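J.: The sequence isn't on hand, but the structure is:
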């Protein structure tokens, strides 16, 4: 089984999470697990060599990054022919907002990939220097809304990757 982890990352956190998932998957399944930026995956036959796909994107302005959304649309047919999982990386400031964001991002992915096997939302990392000036200005005016730092919960990433790895193993047994 070969797995593609297709990543849309703005500040490298999503890529780092994708690499961690790849390392965990490698302990569960035989075959390569490749982590590639979505922008480097050819539109025609780019996912053809892979038997499963995980798509991950950072969340900016309450949605996935444009390259990730374009990837889902452009690869809709090939994605429908293989098992697909997805993850989002954001920094929701409350559990209520996290649940809403998780639901919204899963719905976004399911528009192009109705057979999606699973989606999760991971906490990410955000630094003040990464913000566009209008957003930084907002946080300057409303400092209680600001939430800066590294919030990645690596145990949650590992737990999700292990779950997906077990699901992939089961899928391999069924397809034999």
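T.: That came through fine. All of these numbers come straight from a predicted model, not from anything done at the bench.

J.: Going by C-alpha atoms from here, please, whenever you check contacts or count neighbours.
T.: OK.

J.: helices and strands around the single longest strand found in the chain, which ones?
T.: Using DSSP state E, we find that the single longest strand of the chain is strand 52-60. In terms of contacts (3 or more C-alpha pairs under 8 Å, 6 or more residues apart in numbering; DSSP states H and E), strand 52-60 is packed against strand 3-8, helix 13-25, helix 66-74, strand 84-90.

J.: what about versus this one:
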């Protein structure tokens, strides 16, 4: 019998999209037999007691939220010695058109530096929720020019499920007995 795999799923969210994705990933891994601790980054445990740390953050100004950056900075050495997976939640993956698709695949320099500092095994970006309300005309115009076509919930749950499945497989977890249904 294989030992239980211990996974920390840590998130930094501003409006809730990143929390929803983290909850989905945590539930998927728990259903496959992992011992999962889901925590907001301000209450996150240190990484030393885990086989894997999954850290997700909303992306603002091409960077993780300050609380996620601070967590990585405080725990850099321990994270570098742990199996780390990072994910970001922002608009990039929702962009379409020739320019938008290309920009959506680029890992922002600040995030790439964080990824490299902790030797993260993987980084994936997911779209979040983008509401038109409260967005300036300039930002809406830029969004349209880059290929943003719609507002609302832009999350691709099948891509998120695929990423979570890959993580579970890499941990040697058995197939899920049930499937997690997104929010």
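T.: Nice, thanks for sending it over. Predicted model, so just to flag it, every value in this text is computed and none were measured.

J.: from the helices and strands packed on strand 52-60 of the first structure, which stretch is densest packed?
T.: Ranked by mean neighbour count, those are led by strand 3-8 with a mean of 26 (mean count of other C-alpha atoms under 10 Å).

J.: That strand vs the second structure, mean deviation?
T.: Its aligned residues in the second structure lie a mean 0.6 Å from strand 3-8 of the first structure after superposition (mean C-alpha distance after the TM-score superposition for the first structure).

J.: List the neighbours of that strand that are in contact with it.
T.: With C-alpha atoms under 8 Å, 6 or more residues apart in numbering as the test, strand 3-8 of the first structure has contacts from 14-15, 18, 22, 31-39, 47, 50-58, 65, 67-68.

J.: Buried among these? Need that as a selection in ChimeraX.
T.: Buried residues among these (16 or more other C-alpha atoms under 10 Å), as a ChimeraX selection:
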select :14,15,18,22,33,34,35,36,37,38,47,50,51,52,53,54,55,56,57,58,65,67,68
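
J.: Residue 175 of the first structure versus the residue nearest the centre of the first structure, what's the distance?
T.: In the first structure, the C-alpha nearest the mean C-alpha coordinate belongs to residue 56, at 1.9 Å (C-alpha atoms, centre = their mean). From residue 56 of the first structure across to residue 175 of the first structure, the span is 25 Å (C-alpha to C-alpha, to the nearest Å).

J.: rewinding a little: and the residue nearest to the centre of the first structure, what does it touch?
T.: Residue 56 of the first structure sits next to 5-8, 14, 18, 68, 86-89 when contact means C-alpha under 8 Å, 6+ apart.

J.: Likewise for residue 47 of the first structure?
T.: Taking C-alpha under 8 Å, 6+ apart, one finds 4, 41, 78 in contact with residue 47 of the first structure.
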